[in-house]
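In: Predicted model follows, preceded by the sequence.
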Amino acid sequence: MDFSVVLFLLLTACISYLIMTYGRMLQKRGQLPPGPIPLPIVGNLLQLDTENIAQSLIAISKKYGPVFTLYMGSKPTLVLCGYETIKEALINQGEQFIGRGPIPVFQNFTKGNDFAFTNGERWKELRKFAVQTLRNFGVGKRSIEERIQEEVQFLIKELRKTNQLPFDPTIIICRSVSNVICSVLFANRFDYEDKNFQTIVSTTNENFKIMSSSWGTLYNIYSEIMDYLPGPHKKLFSNYEMLRVILQDAIKAHQETLDPNCPRDYIDVFLIKMEQEKNNPTSHYFIESLIMTMQNLIYGGTDTVTTFLRYSLLVLMKFPEVAKKVQDEINQVIGQNRPPDTEDRKKMPYTDAVIQELQRFTDIGPLSLPHLVMQDTQLQGYKIPQGLPVIPVISSVHYDPAQYEKPEVFNPANFLDQNGCVKKTDAVMVFSAGKRMCPGESLARMEIFLFLTTLLQNFTFQPLVNKEDIDLTPIGSAVENLPRPYQCCAISR
């Protein structure tokens, strides 16, 4: 057969397939909440700024409302915007929206053997185990507070070594924050020069940069294609494998020295649980799930707090009058002769308000990790079918004009009443909301207060440029809003 005929038939078949696929897409679209018309293959991707997805989605919501359908490639996704809408879905209808939607940058490595990116009984069991084990090792109690206080002092020593010269705070802060969760997982903190620890910190930091870039976005939409294409996304999985080797070696060492009557850390407790369930064919406790749940905890327990602290220092250098008022409150309540503790927060309303405003304003997680509709339901008059992925746009909560008078302005008064007392609000969802909230929320809140107040107790941070020239616009917005790279000087107080 002539080659041109073969080529013609092949093209005809491809075009026919695309037409049928697109027809089915449009037919299904008619059964979902309204949204922009998708194109074949790319869906609505061309309508998104992959460097600022959250703002693109908020802009679309102004036309189609707070509940709309968007096509990520050829697959429909439900998008939720605004505090009331997200509260209705994730909290009031928590069981219906409790599933974890697709996020290949993680799931193609964890393969359902973890608690953060899986569903069903495995998610429930492994999450419950992780929360209980963290609590048993002091999370939310005085013992973990003492670990954090100790680690912050190591950070203070490292910052003093800068001799008030310019430095990039990224890795210095990341090492200190990571050591808190590592002390729970591995029984002891790492020395900052430990090679394995440096690998944990550097690979975690690099992966979040990639996931928050356009490459991470494209991989989540077209993972089947991207797996065969070169690019920075390939580094994600080599970094995961480097972490796996470290975890495997640590688990092996623990197996050789395990005392079932005296568990030292998360690894020991998991290994004991494995032994108890060794004859259970449906057990969720095996080495691979130990590796993947530890990976969940390292990533979750390192990057969010690190990014928040980096971003917060940048904001406070932009608004030094706010930093000064926090330092004045530190002087009044704590002084300079002892480290801060969590009880101090009750006596520090301005500092508390500043922290909440920093969480809102920096908007570290602009998009919640995808959810999944687990049963047919209704939301704001629309029928929502089971199995539909859901993206709650957390930025739309933090910048909701119905909740904040001038959401684009950094203003700690958003969280203070007329008497200067802390004003509570649920319209801060930095740890998401509902039953899929971050299991390390209590640990993160404690870390944020102790790290930030201790840093400001000991130092005044000065930028290398005029405060007017500090750019607070984030880079990346797929997984995290990251502050632009910067250097500063830590001036001892």
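Out: Received it, and whenever you're ready, just let me know what you need. Numbers count the residues shown, from 1 in each chain.
In: hey, let's count contacts and neighbours off CA atoms from now on
Out: OK.
In: Near residue 389, how many other residues are there?
Out: 21 (other Cα atoms under 10 Å).
In: Secondary structure element holding residue 462?
Out: strand 459-463 (DSSP states H and E).
In: Downstream of that strand, the next helix or strand is which one?
Out: Of the helices and strands lying after strand 459-463 in sequence (DSSP H and E), the nearest is strand 488-492.
In: That next one to strand 459-463, inter-axis angle?
Out: In terms of direction (axes from the mean of the first three to the mean of the last three Cα atoms, to 10 degrees), strand 488-492 departs from strand 459-463 by 150 degrees.
In: Quick check: which helices or strands does strand 488-492 pack against?
Out: Counting contacts by 3 or more Cα pairs under 8 Å, 6 or more residues apart in numbering; DSSP states H and E, strand 488-492 is packed against helix 142-160, strand 459-463.
In: Next up, a structure to set beside the first:
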Amino acid sequence: MDSFFSLIGSYVDWDFKSLLLFTVVFIIVADYVKNRRPVGFPPGPWALPIVGNIFSIDHTKTHEDLLQLAEKYGDVYSLRTGQERVVVLNGLEVLKEALVTQGDSLADRPDYPLQTERSHGLGVIFSSGHNWRQQRRFALSTLRYFGIGKKSLEPVILDEFTHCAEEFRSFKGKPVNPHLIMNNVVSNIICFLVFGHRFEYGDEKFLKLMQMFDEIVQIQASMCAQLYNSFPALVRHFPGPHKRLKLIWKDVKDFIRAEINEHKKTMDPSDRRDYIDCYLNEIQTSKGQDDNTFDEENLIICVLDLFVAGSETTSTTLRWAFLYMAKYPEIQEKVQAEIDRVIGQSRQPSMEDRANLPYTDAVVHEIQRMGNIVPLSVPHITNRDVQLGGYTVPKGVIIIPNLTSVLFDKNEWETPNTFNPGHFLNEEGKFVKPAAFIPFSAGKRLCLGENLARMELFLFFTSFMQNFTLSMPAGVKPSMDFRFGVTLAPKDYEICAIPRQEK
């Protein structure tokens, strides 16, 4: 009898192992059949079953890994993130072909679960189709109305620099971490345009908001975010940064909603003070119209998007600027000499000065190139079958424009990995902008905040160089190490801003 049960036990054990083996083999074969590369599809590295290439990419330097893969597989290659196929584009010609020549076919955004839960297809950054076109058109026209790209916004930016300069002078040349200060400085310009007012640098509520935005750009580019977007039904039940992200979005939306409610109390339809006033007015005038996308939920997401597009990238660029000026004091001196010669110390800079400050302008652009603030742009998705680089990319494939591959292309730049303002100067010392300078991406999805960013960067940087000399604390060398996220930011550091001659 014992031998009988022993035989049955061994059979059941063997049968379970067989079932397990069969299940594993079935999953692998099914995954291969479902995800095998279509005919004419771009090549790429081998992917693990189920998870794809998620674990084969270093998420602390994704842009560098993608650049190395381009050397092996070419300017157009593919990856898998979970069950999604992704095509990575490298090089100026390929990006122009995709984003400009075939821009209509790549104008939409992928439906990432983390973004969908944040914006529900609303706003101007992650929306697509009619909603995107209507909201972007309204945002651009409204922001132009309030001065973006016009001389009327200059006093607002320069006034904010005055507050900023007072803050830096209060440290009397001692080391200071410029991170939150610069976030506050740049965000105040967006606050003026959107809310109609600025926030003091010591405002605890606003500082908390800036810290939350900083967390957002880190979490959204993490491996945890990749796993959530690939397997949302599974990952959402586990603890992780995605839960923190949802809490942050709730707090940010509550902050914006409170501002909107204050506007409702004091709004005068005949006196539009800012973007929120204009939007609330548009909600009223658009009621009942076909294909209307204007409502309060869309307003909240649009305001949130404007903050992301108009503050994080510019403040990060300025923090890189401080580091590069401290690292290359001889370049800083040349900038200051040019500013002293053209503007002097008796007045503030103006956008009209840019034409007479070619070296300063070149330095600003080289900071943007080397800073590489948005290294992988924002993902696109094909809305029809397209031909890219000789390959067939079907409808519904995610597209990653690798801006790093263009900004550091050895065929486009004389010394791509060296800080060299000469990249933007001709033989006569006049400013020139090469076609490969595309830090704001290109085509129909060109960064919404480009014009504002260009104005802020020039005026803030020139004002800083006019008023301060930047250096590292005694005995500290500038570290150019980055912190990878949605934006490529310098690791936190301290800087000494030493006032130049008093006016």
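Out: Nice, thanks for sending it over. Here the structure is a predicted model, which means the values were calculated and not measured.
In: if we can go back for a sec, nearest approach to residue 369 of structure 1 belongs to which of the helices and strands packed on strand 488-492 of structure 1?
Out: helix 142-160 (27.2 Å; Cα to Cα).
In: sorry, back to before: would you mind finding the most buried of the helices and strands packed on strand 488-492 of structure 1?
Out: Across those, the average number of neighbours (mean count of other Cα atoms under 10 Å) peaks for strand 459-463, which reaches a mean of 20.
In: Outside of that one itself, list whatever touches it.
Out: 313, 317, 487, 488, 489, 490, 491, 492, 493 (Cα atoms under 8 Å, 6 or more residues apart in numbering).
In: Need the max-distance pair from those.
Out: 487 and 493 (18.9 Å).
In: who has more neighbours, these two?
Out: Neighbours per residue, other Cα under 10 Å: of residue 487 of structure 1 and residue 493, the larger number sits with residue 487, 17 against 10.
In: surely the more buried one meets residue 171?
Out: No. Contact criterion Cα atoms under 8 Å: residue 487 of structure 1 and residue 171 do not qualify, at 11.9 Å.
In: so stretch 328-336 of structure 2 matches what in structure 1?
Out: Aligned by TM-score structural alignment, stretch 328-336 of structure 2 corresponds to residues 319-327 of structure 1.
In: Going by neighbour count, list what's buried in the matching stretch.
Out: 320, 322, 323, 326, 327 (16 or more other Cα atoms under 10 Å).
In: What of stretch 331-347 of structure 1?
Out: Neighbour-count burial for stretch 331-347 of structure 1 flags 334, 339, 340, 341, 344, 345, 347 (criterion: 16+ other Cα under 10 Å).
In: counterpart of residue 406 of structure 2 in structure 1?
Out: Using TM-score structural alignment, the equivalent of residue 406 of structure 2 in structure 1 is residue 397.
In: and if you look at residue 71 of structure 2?
Out: With TM-score structural alignment as the criterion, residue 71 of structure 2 matches residue 62.
In: now the aligned partner of residue 270 of structure 2 in structure 1: how far from residue 268 of structure 1?
Out: Alignment note: residue 270 of structure 2 maps to residue 261 in structure 1; criterion TM-score structural alignment. Applying Cα to Cα, to the nearest Å, the value for residue 261 of structure 1 to residue 268 of structure 1 is 10 Å.
In: the more surrounded of those two?
Out: Neighbours were counted for residue 261 of structure 1 and for residue 268 using other Cα under 10 Å; residue 268 has more, 22 against 7.
In: how about the more buried one, what does it touch?
Out: Residue 268 of structure 1 neighbours (Cα under 8 Å, 6+ apart): 254, 255, 258, 260.
In: Selecting buried members of those in ChimeraX, what would you type?
Out: Buried members of those, defined by 16+ other Cα under 10 Å, are picked up in ChimeraX with:
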select :254,258
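In: Could you list which of the contacts of residue 268 of structure 1 belong to helices?
Out: Counting by DSSP state H, the contacts of residue 268 of structure 1 place 254, 255 in helices.
In: I'd say residue 35 of structure 2 and residue 83 touch.
Out: Yes. Assessed by Cα under 8 Å, residue 35 of structure 2 is found in contact with residue 83 at 7.3 Å.
In: In structure 1, where's the longest helix?
Out: helix 287-318.
In: next structured bit after that helix?
Out: Remark: after helix 287-318 of structure 1, the chain's next helix or strand is helix 320-333, criterion DSSP H and E.
In: okay, the helix or strand just after that following helix sits on what stretch of structure 2?
Out: Following helix 320-333 of structure 1 in sequence order, the next helix or strand is helix 349-362 (DSSP H and E). On structure 2, the counterpart of helix 349-362 of structure 1 by TM-score structural alignment is residues 358-371.
In: That stretch vs structure 1, average offset?
Out: Here the mean offset of stretch 358-371 of structure 2 against structure 1 after fitting is 0.8 Å, by mean Cα distance after the TM-score superposition for structure 1.
In: packing partners for the host helix or strand of residue 13 of structure 2?
Out: Secondary structure assigned from DSSP H and E places residue 13 of structure 2 in helix 2-35. Packing partners of helix 2-35 of structure 2 (3+ Cα pairs under 8 Å, 6+ apart): none among the helices and strands.
In: quick one: buried residues of that helix?
Out: Residues of helix 2-35 of structure 2 classed as buried: 31, 35 (neighbour count, 16+ other Cα under 10 Å).
In: cool, stretch 394-411 of structure 2 as well?
Out: 394, 396-409.
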